[in-house]
Each structure stands twice: as C-alpha cells, then as structure tokens.
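*Asks:* A structural model of the following input is requested.
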Amino acid sequence: MTGIEEVIRGRRSIGKVKDDPVPKELVEKLLDAAIWAPNHHHTEPWKFIVMTGEGRRTLGQVYVECAADAIAALPESEQEERRRKEMAKAFRSPVVIAAACVPSDSPKAVLAEELAAVHAAVQNLLLTAHAEGLGGVWRTGVPAYDPAMKKALQLEDHAQVVGLIFIGYPDMQAPTAKRTPASAKTVWIEQ
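*Replies:* The predicted model follows:
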C-alpha cells in the first residue's frame, strides 16, 4: 500500500480530542491542502472560517440560539444548564473550521459542482489532518444550515455552510472501519 492509500484508509472521524492548542502554521497547512481540491471552471468556491480560543464563542452562541425554543420549553431551573451545554459544543476541540461554499456567479458554474468542490476540499483537509497526527470530525446538523449560522460567520446570502470541522490532537482510539469492496459497488461498461 502506498503512503496516500494508508492515509486514506487510516483516516477516521475522531470526535474526542485534547484541549492542546494546534499551531496556527499547522492549521494553515490543512487549509493549503484543502484548496487543491478539483473545481470545475477553476471557480474555487470555498471559504473557511477558523475559530480558536474565545473565537469559538461565536459558534457556541449560534448553538444556543438554534436551541432557544427547546431551552424555553424546559423548566426554568434547567435552562441555564442547557444553554451551557449548547455553548460547550463549540469548545469540543481547540480548532473549529467552518467550510462554506460561495458559488461563483459565472454562468458556467453549476451549484452541485460548486458544492462538490467544497466537499472535496474538506476531504483534503481531513486527510492532511490525519497525516499530520491530528484528529478531526466533520459535523453538520440543523445549526449548520440555520440562517443564524450564516449570519454569525458573516457569509454572503448565496453562501452555504457545508460543515463544521472540529480539529485537535486525538484523545481516543481510532475506531476500526469496514467497507464494502469497491467491486460490489462497481459496474464496468466495456462494449
């Protein structure tokens, strides 16, 4: 197996990471790898918002805002604890990178292809993180798609958040994975 195959097959979603800071230069290396994703018509439709330290509070406030109705439905004695838990979600890793698609206004650009390019960029980022000894997990969920998220991240109206990537040094054993062989999912058309 080649080095790249080992990285691809060894990467796992690592949801539990240490609080240890990740050097800015290493985060920049992940982003530099991300931007080499294929993108039709060279539109480069990605945008990354990196949150570290207290900057993650921006994300936490969106989690609290998105849970506002559920929080309001709780007994008053439980509401503050629930707000605290929602805020804490943003602090699950020392680095959180919001990946967004900012589609090109080129008439040649197709939204599905623009989104696919950003998804490929996130995969590049995650593979590089793994190769550098970091753990990462790509999260979405209702808050990622809420208009409050777009506003908090200062994204253009036509932009879309495609994921929140939580990055840090692993604090868990990587889970084993199983895949259906490619041959079971492949059709060859030869004539």
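
*Asks:* CA only for contacts and neighbour counts going forward, please
*Replies:* Noted.

*Asks:* mind naming the longest helix for the chain?
*Replies:* Assignment by DSSP state H gives helix 111-131 as the longest helix of the chain.

*Asks:* which residues does the most centrally placed residue in the chain contact?
*Replies:* The residue lying closest to the centre of the chain (CA atoms, centre = their mean) is Ile165, at 2.7 Å. Shown here is Ile165, whose contacts under the criterion CA atoms under 8 Å, 6 or more residues apart in numbering are 96-99, 136-139.

*Asks:* CSV for those residues, including secondary structure and distance to Leu115?
*Replies:* Below are those laid out as CSV (DSSP: H, G, I helix; E, B strand; the rest coil; distance: CA to CA, whole Å):
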residue, secondary structure, distance to Leu115
Val96, strand, 20
Ile97, strand, 17
Ala98, strand, 14
Ala99, strand, 11
Gly136, strand, 20
Val137, strand, 19
Trp138, strand, 15
Arg139, strand, 16
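
*Asks:* are any of these buried, and which?
*Replies:* Among those, those buried by neighbour count (16 or more other CA atoms under 10 Å) are 96-99, 136-138.

*Asks:* let's see this one next, to set against the first:
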Amino acid sequence: MDALEALHQRVSVPRLVGPAPTAVQREAMYRAALRAPDHAYLRPWRFLVIEGEGLEALGELFGRAALVQADGDLSADVLARYQGLPLRAPLLIVAICSHSEHPKVPPIEQDMACAAAVSNMLVAAHAQGLGCVWRTGDLAYDPLIREGLGLSSHETIAAFLYVGHPAGELKRVPELDPQDFFAKWPPVQGSATRT
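*Replies:* As a prediction, the model looks like this:
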C-alpha cells in the first residue's frame, strides 16, 4: 500500500485480535513515529510497549485506579471490565508526552508533536494491514495510572494505542469533501469562500 492510499483509507479498528505485530512491523511503526514534526528536535515523547503478562499487569493497575475513583464501591462486573481493557489487543503502546523547557517550544507544541507521532504509527499500522485504535479516557489522566507507569511530573499520557489484526471487516466511514474544510484566504469579494 502506498503512502497516500494508507493516509486516505486509514480507519480506527476497535476490535483487534492476535497475533501481535511482528518485529518488522513494529520497527516500521516506531520509525514512522520518530519522523513526526518536532520543533527544535526535542523528541518530546517516549513510548511503553506492553504485551503478554504486561497487559494483565496493566489491567490490574486499571482496576486499582477504578476502585479508587469509585471510593471502593465498584461491582465485580465493572471491576472485571476495567481489568480486561488492556486485553482488547495483543499489543498496547502507551505514548507519553515528555516536555522539555525550551524558550521557543511551549508544551502545547510538544504535545502536538507527540500526537503527530501517534498518528504516524496509526497510518504505518494500517499500511501494513494491521488494525489500530487510539484511546485515552479518564484512565489516561489518573494519578495512580501515571505513577504505576512511571511518569514524571513533566509527562502526560497522549494515547493508549491498541494494535493487532482487524477482527472482521474494516468499518466504512463517510467520504468527506475537502471543499467543506479548506478555503482560500483572503476571500475574493463577490465569490464563495470555498474553493
């Protein structure tokens, strides 16, 4: 699949099955992440790769955080659901924004660079026939999760990137018309602003 085809056809794939991506597939994703736009070459990211027993350990961490959030008032079914979240894919990559002090690159630009790295991995996965979905939610911001994953005070979780093989057909998404989102500026007097 060529680059434009991958960019034009990528979709999120929430239902994933094994096997996990191969070493070659992972390397392609990792290299794609490292080509994200990065003002001042700060490399404001790091990634945790979790699979196998690590997914179960992350599930236990998710469960503990959910119990704390609920003040211990959580049904067994809900607790089991939290513990099972990481098991939705054979591989999970946690993308962490790691801010540096820089006079010309504020934290928001570093966050965007990290997000671009995640986006590059999504496209690289799709180009290789893999499925991927980017998730965050309350757990991405939970202090217990941050501590359990070893984040420093200057770091935030940008994504829980679930990776595997699509379990079934890829969903079809509506075709968007670029004319609805791109306009010339300044607009020409007496004409439509869309081009």
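
*Asks:* quick TM-score on the pair, please.
*Replies:* Taking TM-score structural alignment, normalised by the length of the first structure as the basis, the two superposed chains have a TM-score of 0.89; 186 aligned residues with a CA RMSD of 1.9 Å.

*Asks:* make CSV out of the buried ones among the contacts of Ile165 of the first structure and add distance to Arg57 of the first structure.
*Replies:* Listed next are these as CSV, based on distance: CA to CA, whole Å:
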residue, distance to Arg57 of the first structure
Val96, 11
Ile97, 13
Ala98, 13
Ala99, 17
Gly136, 19
Val137, 19
Trp138, 19
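
*Asks:* from these, pick the one nearest Val110 of the first structure.
*Replies:* Ala99 (18.4 Å; CA to CA).

*Asks:* where's the nearest residue to the closest one once chain neighbours are set aside, which helix or strand?
*Replies:* Spatial nearest neighbour of Ala99 of the first structure, chain neighbours left out: Phe48 (4.8 Å); criterion: CA to CA, 6 or more residues apart in numbering. In this assignment (DSSP states H and E), Phe48 of the first structure forms part of strand 46-52.

*Asks:* if we can go back for a sec, for the residue nearest to Ala99 of the first structure, list the residues it contacts.
*Replies:* Per CA under 8 Å, 6+ apart, neighbours of Phe48 of the first structure: 31, 97-100.

*Asks:* what's the farthest-apart pair in those residues?
*Replies:* Leu31 and Ala100 (12.7 Å).

*Asks:* okay, the two: which has more neighbours?
*Replies:* Ala100 (25 against 22; other CA atoms under 10 Å).

*Asks:* what range in the second structure does the biggest strand by length in the first structure sit on?
*Replies:* Looking across the first structure with DSSP state E, the single longest strand is strand 160-168. On the second structure, the counterpart of strand 160-168 of the first structure by TM-score structural alignment is residues 156-164.

*Asks:* the matching stretch vs the first structure, mean deviation?
*Replies:* Comparison of stretch 156-164 of the second structure with the first structure after fitting gives an average deviation of 0.4 Å (mean CA distance after the TM-score superposition for the first structure).

*Asks:* and what of stretch 119-126 of the second structure?
*Replies:* By mean CA distance after the TM-score superposition for the first structure, the fitted stretch 119-126 of the second structure averages 0.5 Å away from its aligned residues in the first structure.

*Asks:* contact partners of that stretch?
*Replies:* Outside stretch 119-126 of the second structure, the residues that touch it by CA under 8 Å, 6+ apart are 6-7, 10-11, 25, 28-30, 32-33, 35-36, 131-133, 163.
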